[in-house]
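In: can't give you the sequence, but here's the structure:
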């Protein structure tokens, strides 16, 4: 299941988060409840319940919504959702701790730790760029960030979503053609901390990074390209971003 910011339930969640940023919690809660009411499948229900939980007044009510979110998450055999399980279990653990159930708190914190540092995603993986490369070439860390020209990257980044790699190619610096390469990690990799458990639970964009090279094993020829309008919105968002890149 590919994460899409254009999904209506996800749009409502984004609007709710915007209200949280503006310190209007009542409107945020209304939007999250609307997302829950409109959720039509397990993935949408998992997301909406997660956000509704953030506006509960008691640990018991928060726990109820978190466990609802977990119930739907466990129904889905999808790496986008699996990446959210550590934070779900950790938040459930905190609720049990507040309720005085130390045994259940430890059980859930143990599950969170077990899943936290072991991405289950097996790909295929993609890297978007404007560089003209060949099959067998290695992509290595040490390049300049596409988003902050003064920053030298200690990791090489990639994704399991071809359209996400296509967006990265469109945003990449340079005048060359947009290229999406199929890549294979040559060493261990981890969830990209710049996107994991930020706005959305887990790693919905299935974005990863590694200190080890990526080997190019092929090139994708087709992906959904963003419209000029959407691309401009992404560029403006990057220009306005005040967040620090975790490198």
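Out: It's in. All values derive from a computational prediction rather than experimental measurement. Numbers count the residues shown, from 1 in each chain.
In: switch to C-alpha atoms for all contacts and neighbour counts from now on
Out: OK.
In: tell me the contacts of residue 193?
Out: The contact partners of residue 193, by CA atoms under 8 Å, 6 or more residues apart in numbering, come to residue 246.
In: Put this next to the previous one:
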């Protein structure tokens, strides 16, 4: 199934999600240009979205900052592409349905009934990211 976004056809119709710790309201725009949640926290050239709650859950749980993790349903305002940080390195074929865009994402609403990962899974993921940092491997390549 395809969805048209500003005249372009996108193969994934969504719905789309974004995990973060930021408190947002419907209509707010999420944009690139802020520090990444991963690696050295460099300014991100892209904003990330996913069509799976599991991937958004990781984003919410691993986001930097204070406060609870949050997941928002979002609408892309422009074209998006497969997230090469996942699809080319860890999950060929993009089963996580993870994407990135240079265009803003519009917040539709907050998802309030999401289930967190187990404490063990979260600990393992944090250990994996810490190991990447220790090796000097940037988790987000832009």
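Out: In hand now; what should we look at? Bear in mind that the values here come from a model prediction, so they are computed numbers and not experimental data.
In: ok, now how distant is residue 77 of the second structure from residue 1 of the second structure?
Out: Distance, residue 77 of the second structure to residue 1 of the second structure, using CA to CA, to the nearest Å: 18 Å.
In: Show me which of these two is the more surrounded one.
Out: residue 77 (15 against 8; other CA atoms under 10 Å).
In: Tell me which residue of the first structure matches up with the more buried one.
Out: Residue pairing (TM-score structural alignment): residue 77 of the second structure is matched to residue 186 of the first structure.
In: was I right about that match contacting residue 214?
Out: Yes: in this structure, residue 186 of the first structure is within contact of residue 214 by CA atoms under 8 Å, at 5.9 Å.
In: What's the end-to-end length of stretch 182-197 of the first structure?
Out: 26 Å.
In: how far does it sit from the chain's center?
Out: Averaging C-alpha positions (CA atoms, centre = their mean, to the nearest Å) puts stretch 182-197 of the first structure 11 Å from its chain's average.
In: What residue in the first structure is paired with residue 39 of the second structure?
Out: Checking TM-score structural alignment: residue 39 of the second structure goes with residue 148.
In: Around its match, how many other residues sit close by?
Out: 13.
In: Now do the helices in the first structure.
Out: With DSSP state H as the criterion, the first structure has helices at 8-21, 25-38, 42-53, 59-73, 79-82, 85-98, 102-116, 162-171, 228-240.
In: Of the ones you listed, which is nearest residue 139 of the first structure?
Out: Ranking the helices of the first structure by proximity to residue 139 of the first structure (CA to CA) places helix 162-171 first, at 14.3 Å.
In: quick check: the closest one aligns to which part of the second structure?
Out: Using TM-score structural alignment, helix 162-171 of the first structure pairs with 53-62 in the second structure.
In: To what extent does the matching stretch diverge from the first structure after superposition?
Out: Aligned to the first structure and superposed, stretch 53-62 of the second structure gives a mean residue distance of 1.1 Å (mean CA distance after the TM-score superposition for the first structure).
In: Give me the contacts around that stretch.
Out: Contacts for stretch 53-62 of the second structure (CA under 8 Å, 6+ apart): 17-21, 37, 49-50, 69-71, 96, 98, 114-117, 122, 126.
In: picking that back up, columns mean neighbour count on top of the helices of the first structure, output as JSON lines?
Out: As requested, these are exported to JSON lines (neighbours: other CA atoms under 10 Å):
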{"stretch": "helix 8-21", "mean neighbour count": "19"}
{"stretch": "helix 25-38", "mean neighbour count": "20"}
{"stretch": "helix 42-53", "mean neighbour count": "24"}
{"stretch": "helix 59-73", "mean neighbour count": "19"}
{"stretch": "helix 79-82", "mean neighbour count": "22"}
{"stretch": "helix 85-98", "mean neighbour count": "21"}
{"stretch": "helix 102-116", "mean neighbour count": "17"}
{"stretch": "helix 162-171", "mean neighbour count": "23"}
{"stretch": "helix 228-240", "mean neighbour count": "12"}
